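A.B. asks: Okay, predicted coordinates and the sequence, questions at the end:
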Amino acid sequence: MPEVTLVPIRTPADANLILGHAHFIKTAEDLYEAIVNSVPGAKFGIAFSEASGPRLIRREGNDEALTRAAERELMNLGCGHAFLIFLAGAYPINLLRDIRACVEVCAIHCATANPVKVAVLREGEAGAILGVMDGLGPVAIEGPEEARARRDFVRKIGYKLA
């Protein structure tokens, strides 16, 4: 009987994650190239889980600790054709366009530094990502002061013209 479980992703300190779905053996290498071409100084680890054949976790990265963490968390997730990237020294916004452009990438489930839990449907040896819990729910609606602070912040960090 299929069952749904919530699987937490343990993100390394000071890292962001990108969780997605892809479909071919060269995914890990193509994601590597997308990241280094987007943000050459970024540190990252990539894990991609095969869904058939030897069903291995394929790995690439330029930071061994982030790569090992991505392997561990993707193995724990247990879903075929999923990929997980842990990223330091850059933000997902800096490279998501290039990751989406990888011909193997079918979907991006989340890109965040927030705590993440993944809803996984399991049946036998198969697992499917149903959805993602990214952070916590809202507690209020933004007012004029919060809107001003948001606009000031994105300018301060260089994402909008001053």
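C.D. replies: Received, thanks. Numbering: from 1, shown residues only.

A.B. asks: alpha carbons only for contacts and neighbour counts from here, please
C.D. replies: Noted.

A.B. asks: Is there a neighbour count for Gly131? I'd like the number.
C.D. replies: Using other Cα atoms under 10 Å, Gly131 has 14 other residues around it.

A.B. asks: And for it, nearest residue in space, chain neighbours not counted?
C.D. replies: Ala119 (5.2 Å; Cα to Cα, 6 or more residues apart in numbering).

A.B. asks: would the one you found count as being in a helix?
C.D. replies: No - counting by DSSP: H, G, I helix; E, B strand; the rest coil, Ala119 is not found in a helix; it is strand.

A.B. asks: Tell me who's in contact with the residue nearest to Val116 when sequence neighbours are not counted.
C.D. replies: Closest residue in space to Val116, ignoring its immediate chain neighbours: Asp134 at 4.9 Å, by Cα to Cα, 6+ apart. If you count contacts by Cα atoms under 8 Å, 6 or more residues apart in numbering, Asp134 has them with 110, 112, 114-117.

A.B. asks: now Pro8
C.D. replies: Here Pro8 is in contact with 115-118 (Cα under 8 Å, 6+ apart).

A.B. asks: Comparison target below:
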Amino acid sequence: MVKIDVVEIEKPEGVEAIIGQGNFSVFTVDDLAKALLTAVPGIKFGVAMNEAKPQLTRFTGNDDELEGLAAKNAVKIGAGHVFIILMKNAFPINVLNVIKGHPAVAMIYGASENPLQVIVAETELGRSVLGIVDGKAAKNIETEEQKRERRKLVERIGYRID
């Protein structure tokens, strides 16, 4: 029998989240923290990762609130070797390649500032992430004016399209 659950990720407005899966939690949680510190000066973050044995959540970071929320969300997800990073003063685009390049990271489920839900399956063995819901569904195609506004925003935060 498989039970499907939806886990709401708790985080303040403006906080970015990255959810992924890896292995060797005892080492990886600290290594991800070091990678984040070297990727973006001034980043604030919390990292938490579930360990299948001894069935606990390991956590670290440089911001007490984000550390606590990352640990709380990881426990709610409950799947082995799943990690969550909550961060401020950086965008996922700034750190994703560093995270994906870590030898213990198997995959990234998603990265967003949007409200997030994690779809979890539960069997007699444990829990597994099936995927994430990242914000609300698109309803329209952008207009030319909306495209110009989007490109101005991207430039304002330091990225150039053309």
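C.D. replies: Great, that's in hand. Treat the numbers as computed from the prediction; the structure is a model and nothing was measured.

A.B. asks: care to give me the TM-score?
C.D. replies: In this superposition the chains share a TM-score of 0.94, using TM-score structural alignment, normalised by the length of the first structure; 161 aligned residues with a Cα RMSD of 1.4 Å.

A.B. asks: Inside strands: which ones of the contacts of Asp134 of the first structure?
C.D. replies: Using DSSP state E, the subset of the contacts of Asp134 of the first structure located in strands is 110, 112, 116-117.

A.B. asks: Out of those, flag the one nearest to Ala90 of the first structure.
C.D. replies: Thr112 (11.6 Å; Cα to Cα).

A.B. asks: ok, that closest one - how many residues close by?
C.D. replies: Neighbour count for Thr112 of the first structure, taken as other Cα under 10 Å: 19.

A.B. asks: what's near enough to touch it?
C.D. replies: Counting by Cα under 8 Å, 6+ apart, Thr112 of the first structure has contacts 16-18, 92, 134.

A.B. asks: Show me what it lines up with in the second structure.
C.D. replies: Thr112 of the first structure maps onto Ser112 of the second structure when the alignment is built from TM-score structural alignment.

A.B. asks: Next one: that match from Glu16 of the second structure, what distance?
C.D. replies: Using Cα to Cα, to the nearest Å, Ser112 of the second structure is found at 5 Å from Glu16 of the second structure.

A.B. asks: between the two, what contacts are shared?
C.D. replies: Pro92.

A.B. asks: Out of the ones in strands among the contacts of Asp134 of the first structure, who's the most crowded?
C.D. replies: Neighbour count (other Cα under 10 Å) singles out Val116 as the most crowded of those, with 22 neighbours.

A.B. asks: what distance separates stretch 147-162 of the second structure from the centre of its chain?
C.D. replies: Remark: stretch 147-162 of the second structure is offset 24 Å from the chain centroid, using Cα atoms, centre = their mean, to the nearest Å.

A.B. asks: hmm, who's touching that stretch?
C.D. replies: By Cα under 8 Å, 6+ apart, no residue outside stretch 147-162 of the second structure reaches it.

A.B. asks: again with stretch 99-106 of the second structure
C.D. replies: The contact list for stretch 99-106 of the second structure (Cα under 8 Å, 6+ apart) reads 20-24, 28, 32, 35-36, 107-108.

A.B. asks: How about that stretch, which residues are buried there?
C.D. replies: Using 16 or more other Cα atoms under 10 Å as the burial criterion, the residues of stretch 99-106 of the second structure that qualify are 99, 104-106.
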